[in-house]
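Colleague: no FASTA, just this:
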């Protein structure tokens, strides 16, 4: 366990500088964007009400009240979140391939460490999970701060306050990032981690067999996808919605668990016996 934790710490430190950049971009973009969006709204309100002499009620009917929902529709808010997601998806590949394509053949030293090779696999996956949860926690902390900034700029008569649950419930992708229940959290992030394990194992296929490994990796990912979606596809196109929703849900959970076990078992075999350094 001690060696595993050291590997996690090692992997974390290798990415932490770029990770801090992502955090900085997220904070700066959202705070600056909220200020710009709020001031733009108030500037329009002042122009319409005090210059064009539009009644306040008419302005609110036409433009609506300012809320965090308005800001959440802008690139200032969505942009850094999308950037973080794309960066972490790329890092799923980079966390492996930099060991082979860096200035030195670091993979040789990494796999020669006095520890089970599967610990390297789990350490990289744990690092990805920690980065994801860290960015999610950052966004949760930003919500009340940004709500307070909105209150400072927009007067109550022009503002509609929203709770964190209301904010995350208005955008579907936010609902996926911030589940409302523990079960949903386990399902969403558990499924995401299974996808990471599948990609890790696909990468190990490529690293183990090189050109042939690319074909193996594509076939493996395709089979994993079909197994995962199998119950839903069979129920929809073959059995004509035969299963009850709860039965279909349990079948999907079972399929995901099969994919998870297969990914770990194949990944363990590859990293122990087939990987080329």
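Modeller: Perfect, thanks for sending it. Everything numeric here is computed off the predicted structure, so don't read it as measured data.

Colleague: When you work out contacts or count neighbours from here on, use the C-alpha atoms and nothing else.
Modeller: OK.

Colleague: Okay, and the residue nearest the centre of the chain sits in which element?
Modeller: Centrality entry for the chain: nearest residue to the mean C-alpha point is residue 85, 5.0 Å, by C-alpha atoms, centre = their mean. Here residue 85, judged by DSSP states H and E, is contained in helix 75-101.

Colleague: then this one, side by side with the first:
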């Protein structure tokens, strides 16, 4: 079975949960938007009657609301949890499904990259859906208050920049976008490496999660400690190069580590 067939298989398995996640996200956000518009309009009318109508609406106020942030945070967390579950579900039933995968006539790393591509497609799909939803919510927001002749301030881009999670998802420059996507990929690779190391140890010791986490913590902290030591000696451009090299090194090491345990150490 080649990579495309495995990828198609994984995508088919994730389609229903992903659609449920996106549907729940949109229902919560648009429902909260309606509540926000109604509440802010009533609040402005109260100020107007009191002779204090200097208050201006901002899309950033809506994006800073707890229901919106909570819905987005849960969606992102769900994708990260699925990056764990995409492996552990195949170990259910004493690992018989994983055993079938590992005994298929293909390289084991094909399984690794098929699952990685599935998670990245979920992530980019979530980002794309949320971007479209944000645009529609902004259109509804501005249309509503313009119709009510209520003053507004700030642009769409400014509103996004005020929220840390949105500025991470949709940075203003292409370079930052590439760096953020690489960081997301590395986070998924660390999760994959943790699962594969832990699954390789699970028949040998009860301390397997601690051991696997310790290995990854060492890999994670060595470059950070190196940066803390070199920080005073690096200029801005050199710091950017160092961060880029570290990100690439993290990606390479986690792929190598996950692949090694998948191909030579994994027990099912």
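Modeller: Right, received. Where do you want to start? Quick caveat: nothing in here was measured; it's all calculated off a predicted structure.

Colleague: Overlay them and tell me the TM-score.
Modeller: Scored against TM-score structural alignment, normalised by the length of structure 2, the superposed chains reach a TM-score of 0.91; 264 aligned residues with a C-alpha RMSD of 1.9 Å.

Colleague: re the thing from before, give the equivalent position in structure 2 for the residue nearest to the centre of structure 1.
Modeller: The pairwise alignment with structure 2 assigns residue 85 of structure 1 to residue 76, based on TM-score structural alignment.

Colleague: can you tell me how far its match sits from residue 249 of structure 2?
Modeller: Distance of residue 76 of structure 2 to residue 249 of structure 2, given as C-alpha to C-alpha, to the nearest Å: 25 Å.

Colleague: again with residue 159 of structure 2
Modeller: In terms of C-alpha to C-alpha, residue 159 of structure 2 sits 34 Å off from residue 249 of structure 2.

Colleague: More neighbours: which of these two?
Modeller: residue 159 (20 against 15; other C-alpha atoms under 10 Å).

Colleague: Please report how far that one lies from residue 62 of structure 2.
Modeller: Residue 159 of structure 2 sits 9 Å away from residue 62 of structure 2, going by C-alpha to C-alpha.

Colleague: And the next helix or strand past the one helix or strand residue 10 of structure 1 maps to?
Modeller: Secondary structure assignment for residue 10 of structure 1, by DSSP H and E: helix 2-46. Beyond helix 2-46 of structure 1 on the C-terminal side, the first helix or strand identified by DSSP H and E is helix 56-63.

Colleague: mind listing the strands for the stretch 151-277 of structure 1?
Modeller: All strands of the stretch 151-277 of structure 1, identified by DSSP state E, counting those that start in this stretch, fall at 159-160.

Colleague: any idea where the helices of it begin and end?
Modeller: Per DSSP state H, counting those that start in this stretch, the stretch 151-277 of structure 1 carries helices over the ranges 164-170, 172-177, 182-237, 245-269.

Colleague: can you redo those as a markdown table with distance to residue 4 of structure 1?
Modeller: Shown next, in a markdown table, are these (distance: least, C-alpha to C-alpha, whole Å):
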| stretch | distance to residue 4 of structure 1 |
| --- | --- |
| helix 164-170 | 35 |
| helix 172-177 | 28 |
| helix 182-237 | 17 |
| helix 245-269 | 15 |
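
Colleague: Tell me which residue of structure 2 lines up with residue 274 of structure 1.
Modeller: Aligned counterpart of residue 274 of structure 1 in structure 2: residue 265 (TM-score structural alignment).

Colleague: Its match and residue 257 touch, don't they?
Modeller: No: with contact defined as C-alpha atoms under 8 Å, residue 265 of structure 2 does not count as touching residue 257 (10.6 Å).

Colleague: So for those two, which residue has more residues nearby?
Modeller: residue 257 (19 against 15).

Colleague: Thought residue 194 was touching that one, still the case?
Modeller: No: using C-alpha under 8 Å, residue 257 of structure 2 is not in contact with residue 194; the gap is 9.4 Å.

Colleague: which residues touch residue 35 of structure 1?
Modeller: If you count contacts by C-alpha atoms under 8 Å, 6 or more residues apart in numbering, residue 35 of structure 1 has them with 149, 150, 153.

Colleague: what does residue 120 of structure 2 give?
Modeller: By C-alpha under 8 Å, 6+ apart, the contact list for residue 120 of structure 2 reads residue 185.

Colleague: Look up how far residue 235 of structure 1 lies from the residue opposite it in structure 1 once aligned.
Modeller: Under the alignment by TM-score structural alignment, residue 120 of structure 2 pairs with residue 129 in structure 1. In this view, residue 129 of structure 1 and residue 235 of structure 1 are 32 Å apart by C-alpha to C-alpha.

Colleague: tally of neighbours for residue 170 of structure 2?
Modeller: Around residue 170 of structure 2 there are 19 other residues, counting by other C-alpha under 10 Å.

Colleague: how close does the match of residue 120 of structure 2 sit to residue 190 of structure 1?
Modeller: Counting by C-alpha to C-alpha, the gap from residue 129 of structure 1 to residue 190 of structure 1 is 10 Å.

Colleague: ditto for residue 151 of structure 1
Modeller: For residue 151 of structure 1, the distance to residue 190 of structure 1 - C-alpha to C-alpha - is 36 Å.

Colleague: so which helix or strand takes in the match of residue 120 of structure 2?
Modeller: Going by DSSP H and E, residue 129 of structure 1 is in helix 117-153.

Colleague: so that helix versus helix 182-237, what angle?
Modeller: For helix 117-153 of structure 1 against helix 182-237, the angle between stretch directions is 110 degrees (axes from the mean of the first three to the mean of the last three C-alpha atoms, to 10 degrees).

Colleague: measure the counterpart of residue 180 of structure 1 in structure 2 to residue 163 of structure 2 for me?
Modeller: In structure 2, residue 180 of structure 1 lines up with residue 172, judged by TM-score structural alignment. In this view, residue 172 of structure 2 and residue 163 of structure 2 are 13 Å apart by C-alpha to C-alpha.

Colleague: residues contacting residue 118 of structure 2?
Modeller: Applying C-alpha under 8 Å, 6+ apart to residue 118 of structure 2 gives the contacts 7, 10, 11.
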